[in-house]
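Peer 1: model this:
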Amino acid sequence: MRIYMASVFVDDLQKAHDFYVDKLGFVVKDSVKNEHYWWLTVTNPDGGTELLLEPNAHPAAQAYTAALRADGIPATQFLSEDVTAETAALKEKGVEFVTEPTDYGHSVVSAFDDTCGNIIQLVQLKRP
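Peer 2: So this is what the prediction gives:
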């Protein structure tokens, strides 16, 4: 068994599409629209686990994302080979960071605002 898909609630699918594709560099894996719904997943350019950009229309999803954000808790984490360089490159693209790269000994992390209601954390694992 392996992880196939994870999701993050977003407050605007078009804005999320633009941010995750244009700013972060992910690619659209599936984009299926019908009259009232849009199934939208993105992934790494070389494939892998998909991220479902899921509308937070349900009141429980709204409360959940608001509570995480208010407490400064990331909705998810993305792995980076070099958090400091990645943070600088994303800032050049206009991404707003809520925490700067911080070395915790076992990892280096920073976090940014995805413009769609979430804090996303970048993580660089330090392995021997």
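Peer 1: going forward, measure contacts and count neighbours with C-alpha atoms only.
Peer 2: Fine.
Peer 1: gap between the two ends of stretch 20-28?
Peer 2: As for stretch 20-28, its first-to-last residue distance stands at 9 Å under the measure C-alpha to C-alpha, to the nearest Å.
Peer 1: who touches the residue lying closest to Thr43 once chain neighbours are set aside in this structure?
Peer 2: Counting by C-alpha to C-alpha, 6 or more residues apart in numbering, Thr43 lies nearest to Glu50, which is 4.8 Å off, once chain neighbours are set aside. Applying C-alpha atoms under 8 Å, 6 or more residues apart in numbering to Glu50 gives the contacts Tyr4, Met5, Ala6, Lys29, Thr41, Val42, Thr43, Asn44.
Peer 1: contacts only, for the nearest residue to the first one once chain neighbours are set aside.
Peer 2: Read that as Tyr4. Taking C-alpha to C-alpha, 6+ apart, and ignoring the residues beside it in sequence, Tyr4 has Thr49 as its nearest neighbour in space, at 5.2 Å. Remark: with contacts taken as C-alpha under 8 Å, 6+ apart, Thr49 is in contact with Ile3, Tyr4, Met5, Ala6, Thr43.
Peer 1: another for comparison:
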Amino acid sequence: MRIHLSSVFVDDQAKALDFYTEVLGFRLKDDVPMGHSRWLTVVSPDDPDGTQLLLEPSEHPAVKPYKDALVADGIPATSFAVDDVRAEHTRLTALGVRFTQEPTDLGPVVVAVLDDTCGNLIQIAQHA
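Peer 2: Below you'll find the predicted structure:
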């Protein structure tokens, strides 16, 4: 068994697609119209047939209070692996990304947390 698809709820799919592809560097995998929303997935350019991230619309009434509570408590919606957290922090900061947690060494892992501009906090992590 392996993870095929995971998702993050986003406030605006077009804005999320721009952020996740143009800023974070993911690649568009699927873009299928579904009424006024889309089945919109991105993948790592290093693993185009790997795990897909669904940029899912935040339309269900339970989503907003859930996302608001996570952000208020500083809890990331998901975590992405990177080779060098400090280098990614520098690169993303130069692109205007706002971090809510600077790179922090936690022993076996270095982490930082960023705002995805679509209502989520996202952790980036580097395993030692």
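Peer 1: where does the TM-score land?
Peer 2: Once the chains are laid over each other, their TM-score by TM-score structural alignment, normalised by the length of the first structure reads 0.95; 126 aligned residues with a C-alpha RMSD of 0.9 Å.
Peer 1: would you check how far apart the counterpart of the residue nearest to Tyr4 of the first structure in the second structure and Pro103 of the second structure are?
Peer 2: In the superposition onto the second structure, Thr49 of the first structure corresponds to Thr51 when matched by TM-score structural alignment. In this view, Thr51 of the second structure and Pro103 of the second structure are 25 Å apart by C-alpha to C-alpha.
Peer 1: now do Val71 of the second structure
Peer 2: Using C-alpha to C-alpha, one obtains 18 Å as the distance from Val71 of the second structure to Pro103 of the second structure.
Peer 1: quick one, strands of the first structure?
Peer 2: All strands of the first structure, identified by DSSP state E, fall at 5-10, 27-33, 38-43, 50-55, 76-79, 97-103, 107-113, 119-125.
Peer 1: who wins for proximity to Gln62 of the first structure among these?
Peer 2: strand 5-10 (8.3 Å; C-alpha to C-alpha).
Peer 1: buried residues, the closest one. List them.
Peer 2: Across strand 5-10 of the first structure, burial judged by 16 or more other C-alpha atoms under 10 Å covers Val8, Phe9, Val10.
Peer 1: and which of the residues you listed is nearest to Ile120 of the first structure?
Peer 2: Distances from Ile120 of the first structure to the buried residues of strand 5-10 of the first structure, taken as C-alpha to C-alpha, are shortest for Val8 (9.7 Å).
Peer 1: looking at it, the closest one is touching Leu52, isn't it?
Peer 2: Yes - in this structure, Val8 of the first structure is within contact of Leu52 by C-alpha atoms under 8 Å, at 6.3 Å.
Peer 1: so stretch 106-115 of the first structure corresponds to what in the second structure?
Peer 2: Under TM-score structural alignment, the alignment places stretch 106-115 of the first structure onto residues 108-117 of the second structure.
Peer 1: off-centre distance for that stretch?
Peer 2: Distance, stretch centre to chain centre, for stretch 108-117 of the second structure: 10 Å (C-alpha atoms, centre = their mean, to the nearest Å).
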